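[1] Sequence and predicted structure are below.
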Amino acid sequence: MSTLIAIRETSLSGKGGDYSPAKEKAANRGVYGGRLPLLRRLRLFIGGAKYKLLLLFCLLTSLCLLSSKISSFMGWNPHYPSSVSSPSRGGYTVLINTWKRNSLLKQSVAHYASCPGTDAIHVVWSENDPPSYKLRDYLKKVVLKKSQTAHKPNFRFDLNKEDNLNNRFKPIEDLRTDAIFSVDDDVIIPCRTLDFAFTVWQTAPLTMVGFVPRMHWLNEEKNGVVRYRYGGWWSVWWAGTYSMVLSKAAFFHKKYLELYTYKMPSSIQDYVSRKRNCEDIAMSLLVANATGAPPIWVKGKIYEIGSSGISSLNGHSDKRNKCLDDFVSLYGTMPLVSTNMKAEDARHAWFW
């Protein structure tokens, strides 16, 4: 009897000695084994690597799908099939609109010539008399003197025979950049802020990127007729949304100059010419209709060095309301898209 018991204990322990269920469980886990823990760790590592590779593959696939969705979302409207080339990498062209304010023009040209991203400066001149040779020579010397780069910006006056706000969006030949920075002669954007806005535009070269946001509001709907109201800065501040950035300080693609002049309904150009107002609203509607996307507001410092302008005249808001309504009726739809997103350089913000 004792012999049988001894044999049974030996077979249960596997190596002789006392049998213990805890020892057997630990052996199966690899506690008592010599090579088993290393092999098990290797299997676990390989299994973990597979899961990591699978997770990385899923993440890359999602990013690819997201980028394709964004590309299609930012595509051209079928009404405007023109293609847009890749975003500018070398800089931007500053397009300054001026009107009988040579002192402000001199300050503006001198400032933008000092910005490292400026590739060229074009002055939209719509006065009856062309700029004097003295003014031309002075500004050319200023550009050469103020430029901080080895590559000096090209400087040129774009002369027009008539006073017309549509002149600021005429196509320009021989441009070396895709990016246009449209600005009034009395608006100064610090170079660092301007260059940051340019990098924002490069991420979305089909949309407008600017510093002066505005909003449209549904005013009333009566008998099937929808009326809209133009909202100024205080409307944007109160509601926290916007749907336009004004061309008095904004980046857009050079192709929009061609679209504004040749593809946009000519009745809108006629309207701007007669009313001497709202060319900036017309450009915002054009870009929104072409992309189906909102603009991008860049939060940054902006200095207005002038003391007068169209916006200071009586009845300006009522005229803007009328422009917006009339333009939307010509489009047959409201193309503007509202957003509450804004771009800000985190390096210079108070909070991240």
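    Looks like it came in fine.

[2] can we go C-alpha only for contacts and neighbour counts from here?
    Noted.

[3] Which residue lies nearest the spatial centre of this structure?
    Trp201 (4.1 Å; Cα atoms, centre = their mean).

[4] Check the gap between it and Ile296 for me.
    Distance, Trp201 to Ile296, by Cα to Cα, to the nearest Å: 8 Å.

[5] what's the answer for Ile7, then?
    The gap separating Ile7 from Ile296 is 85 Å, by Cα to Cα.

[6] what sits against the residue nearest to the centre of the chain?
    The contact partners of Trp201, taken as Cα atoms under 8 Å, 6 or more residues apart in numbering, are Thr207, Met208, Val209, Phe251, Phe252.

[7] same deal with Glu24?
    No contacts exist for Glu24 under Cα under 8 Å, 6+ apart.

[8] which strand of the chain spans the most residues?
    Using DSSP state E, we find that the single longest strand of the chain is strand 213-222.

[9] Beyond it, next helix or strand please.
    Remark: after strand 213-222, the chain's next helix or strand is strand 225-231, criterion DSSP states H and E.

[10] hold the first one in mind and look at this next one:
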Amino acid sequence: MQSWRRKSLWLAMSASWLLVLLGVFPLLRLAVPSRPRAGTSQGWPRWLDAELLQSFSQPAEFPEDGPQPPRAPGGGSCTWEACFDASKCRGGGLKVFVYPATGPVSETHRRILASIEGSRYHTFSAAEACLLLLLLSPDVPAGQCTPVPLQWDGGRNHLVLGLHPAPCPRPFQLGQAMVAQARPTVDTFRAGFDVALPLLPEAHPLRGGAPGQLRQHSPHPGMALLALAEERGGWHTAGTNSSACPWDGRCEQDHGPKQTHPGATLPNATFCLIPGRSSDALHFLQALQAGCIPVLLSPRWELPFSEVIDWTKAAIVADERLSLQVLTALQEMPLTRVLALRQQTQFLWDAYFSTVEKVIHTTLEIIQDRISGASAHPFYHLQQGSRPLGKFSALIWVEAPGQLPMKLIQAMAGSQHCAQILVLWSSEKPPPPRLPETAVPLTVIDGPRKVSGRFFPYSAINTDAILSLDAHSSLSTSEVDFAFVVWQSFPERMVGFLTWNHFWDEARGSWGYTAERANEFSMVLTSAAFYHRYYHTLFTHSLPKALWTLADEAPTCVDVLMNFLVAAVTKLPPIKVPHATRHGETSPPLAPGGPGLRQEQQPAAQDCINQMVAGFGHMPLVSSRLRLDPVLFKDPVSMLRKKYRSLEKP
């Protein structure tokens, strides 16, 4: 009896010790540190699909391994309100002065300077600027750091910009200066003040850039489930039978397909596992371009442009110590979610990261947003998913000799969709003192004496749709009504009547364009075209000043420039609709074979489109063979059954 009691007591004590041992170690491993102090980094955005990872702990819940790097010297506690004097930005506008480079500079550094000087924010006067920019060059020899500028003033209203790792990334006390650098650590990054940049390769293009590599627009994932970033710069792929720890070197038991891809050659994988080391930050851009969903394993660097980009829609942040849960969750993720994440990687790559110029301009736009606030954005930035209203504004450009196109005004006023008629008066001759009475409001706007003034975002325009016209346009009410109905189905594209087409001239080795009737077109003339007024904002505030100047010097170039802009945004061609009248349809003065153009003038005239290509860095125009007609257009039925009868009148 006593022997049985001794055995029972021994078993109970053993079970108790076993429970204690099994319970203490996980608790020690998952111990939650105290709350971070005020002013410290608040960690990464939480993943939207958290319900799939119920056992996940967020990265902020784990103490960092190893010693912590020191905080930023000087202005480590800087905030936007405390360390930037926005009152120096007159009228709420950002003006940037770039310190001239000291000593010899490389071609890459010179091109970056030219890109900043070509932006709408640049000024050559330091007194006029409210932001002084110091560009760090990676080309200086080691030990020859950038000297402190004379106007440093403790770094107040300064931006230290480093696109590439420099020999002296922090050559002096930063003080109150903002820092825009690649892969900043989460401990030194000052949220809301500094700007996190992507780590760019040395050969990253200045403008143009390569498109995203995702070609599969269905929920079907890549051939391989995982691609693991390797320390030597390559990628290692693993199939769906990978082990639970594919990133820690213990995958010898995996019998699935494996393959190593050197350099920037990224396989068609669904997820890209990127360790949190700073040296792996370059893999992040490679994954975005390839449409491979980045899975960041306890990253120790701030994600680029995290102030304005919601990375939960394109990437996954996980803790590298929870390998089993990570792999299981990736395998069970719904295909619709996979497609949404991969599509967002392509958008972010094209919008922010494909060129050096986009990275620079995004940085300046972030600072401009801090100065002006969200209220300075046009309304369509804030109303996601809303459809355009059912009205349009007719914007008629009048230049010399300065006469009101009465017939055109009456045709616009007769449209059931016309909300207002705006006459942009750009003639030296004063406008008539009395305006004709029309069924819709008629307003005269005193416009600038240059052709680019046609595309200024005038406050008088109160509709989404704009019908751009000039005084020589000839349109009927039916043509306008049908074109507007078409535009309502494609509000992001241009819808017009007259078309041009671009081509590559093998003999001259350059681009050209023509107005000859053909089976293809890539541009519509802005003398009669519908488009969203958002493009007026882009035309005025996003295009380089050099392209404005070119359009003003060669007026026909403004049509090319507007089509370039819309095509660069949408990646789509314009839409052509039919017209019954000829609208003065002639070849453009800059097109080959155009009337009134001497043969010896053609090479210089064709330089317009080539300068546009150089300014954009690539040819954005997309050709189309599509024309949209009414359903019964020219069908052998009674005219009484047709809605747009005047379209078929000779």
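    Here it is on my side, so go on. Since the structure is predicted, the reported quantities are computational estimates derived from the model, not experimental observations.

[11] Mind checking the TM-score on these two?
    Remark: TM-score between the superposed chains equals 0.66 [TM-score structural alignment, normalised by the length of the first structure]; 265 aligned residues with a Cα RMSD of 3.4 Å.

[12] what about the second structure, which of the contacts of Trp201 of the first structure hold up?
    Retained in the second structure (both residues aligned by TM-score structural alignment, their matches' Cα atoms under 8 Å) from the contacts of Trp201 of the first structure: Thr207, Met208, Val209, Phe251, Phe252.

[13] ok, back up a step: in the contacts of Trp201 of the first structure, find the pair that's most separated.
    The distance between the two most remote of the contacts of Trp201 of the first structure (Cα to Cα) is 8.4 Å, for Thr207 and Phe251.

[14] show me where the first structure has strands.
    Secondary structure of the first structure, counting by DSSP E: strands at 92-98, 118-125, 154-159, 179-184, 187-188, 209-210, 213-222, 225-231, 244-245, 249-253, 296-298, 303-304, 342-343.

[15] how big's the offset between the first one and the second structure?
    Compared with the second structure after the fit, strand 92-98 of the first structure shows a mean deviation of 0.7 Å (mean Cα distance after the TM-score superposition for the first structure).

[16] In this structure Val398 of the second structure contacts Pro430, no?
    No - with contact defined as Cα atoms under 8 Å, Val398 of the second structure and Pro430 do not form a contacting pair (11.2 Å).

[17] For the two, indicate the residue with more neighbours.
    Val398 (22 against 11; other Cα atoms under 10 Å).

[18] The more buried one pairs with which position in the first structure?
    Here Val398 of the second structure is matched to Thr98 in the first structure, going by TM-score structural alignment.

[19] what's near enough to touch its match?
    Listed by Cα under 8 Å, 6+ apart, the contact set of Thr98 of the first structure reads Leu105, Val123, Val124, Trp125, Ser126, Asp184, Asp185.

[20] tally of neighbours for the fifth one?
    Pointing back at Ser126 of the first structure there. 22.

[21] now the third one
    Using other Cα under 10 Å, Val124 of the first structure is surrounded by 23 other residues.

[22] Can you tell me what Ser114 of the first structure aligns to in the second structure?
    Using TM-score structural alignment, Ser114 of the first structure sits opposite Gly414 in the second structure.

[23] returning to what we had before: top of the contacts of Thr98 of the first structure by neighbour count?
    Asp185 (27 neighbours).

[24] That one: what's it in contact with?
    Ile96, Asn97, Thr98, Arg101, Leu104, Leu105, Ser108.

[25] mind checking how far the last one is from Phe211 of the first structure?
    Here the criterion is Cα to Cα. By it, Ser108 of the first structure lies 16 Å from Phe211 of the first structure.

[26] So for those two, which residue has more residues nearby?
    Taking other Cα under 10 Å, Ser108 of the first structure and Phe211 do not tie; Phe211 has more neighbours (25 against 21).

[27] For the equivalent of the more buried one over in the second structure, which residues are in contact?
    Taking TM-score structural alignment, the alignment pairs Phe211 of the first structure with Phe497 from the second structure. By Cα under 8 Å, 6+ apart, the residues touching Phe497 of the second structure are Val524, Leu525, Ala528, Ala529, Lys576, Val577, Pro578, His579.

[28] I'd like those residues as CSV, with neighbour count appended.
    Listed next are these as CSV, based on neighbours: other Cα atoms under 10 Å:
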residue, neighbour count
Val524, 25
Leu525, 22
Ala528, 23
Ala529, 25
Lys576, 25
Val577, 21
Pro578, 18
His579, 23
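
[29] which of those residues lies closest to Ile367 of the second structure?
    When these are compared for distance to Ile367 of the second structure (Cα to Cα), Ala529 wins out at 34.6 Å.

[30] what's the counterpart of the closest one in the first structure?
    Using TM-score structural alignment, Ala529 of the second structure pairs with Ala250 in the first structure.

[31] I'd like to know how far its match sits from Asp318 of the first structure.
    Distance, Ala250 of the first structure to Asp318 of the first structure, by Cα to Cα: 24 Å.

[32] just Ser235 of the first structure next, same as before
    To Asp318 of the first structure, Ser235 of the first structure is 15 Å away according to Cα to Cα.

[33] same check, this time on Ser11 of the first structure
    101 Å.

[34] if we can go back for a sec, quick one: which of Thr207 and Phe251 of the first structure has more around it?
    Between Thr207 of the first structure and Phe251, counted using other Cα under 10 Å, Phe251 has the larger neighbour count: 32 against 24.

[35] I'd guessed that one sits against Ala179; true?
    Yes - at 6.5 Å, Phe251 of the first structure and Ala179 qualify as touching, with contact defined as Cα under 8 Å.

[36] just to revisit the earlier point, the nearest residue to the match of Ala529 of the second structure once chain neighbours are set aside: neighbouring residues, count only.
    Of all residues not flanking Ala250 of the first structure in the chain, Gly210 sits nearest, at 3.8 Å (Cα to Cα, 6 or more residues apart in numbering). Neighbours of Gly210 of the first structure under the rule other Cα under 10 Å: 30.

[37] quick revisit: check the contacts of Thr98 of the first structure against Ala27 of the first structure and report the nearest one.
    Using Cα to Cα, Asp184 comes nearest to Ala27 of the first structure of these, at 81.8 Å.

[38] give the contact list for the closest one.
    So Asp184 of the first structure contacts Ile96, Asn97, Thr98, Lys248, Ala249 (Cα under 8 Å, 6+ apart).
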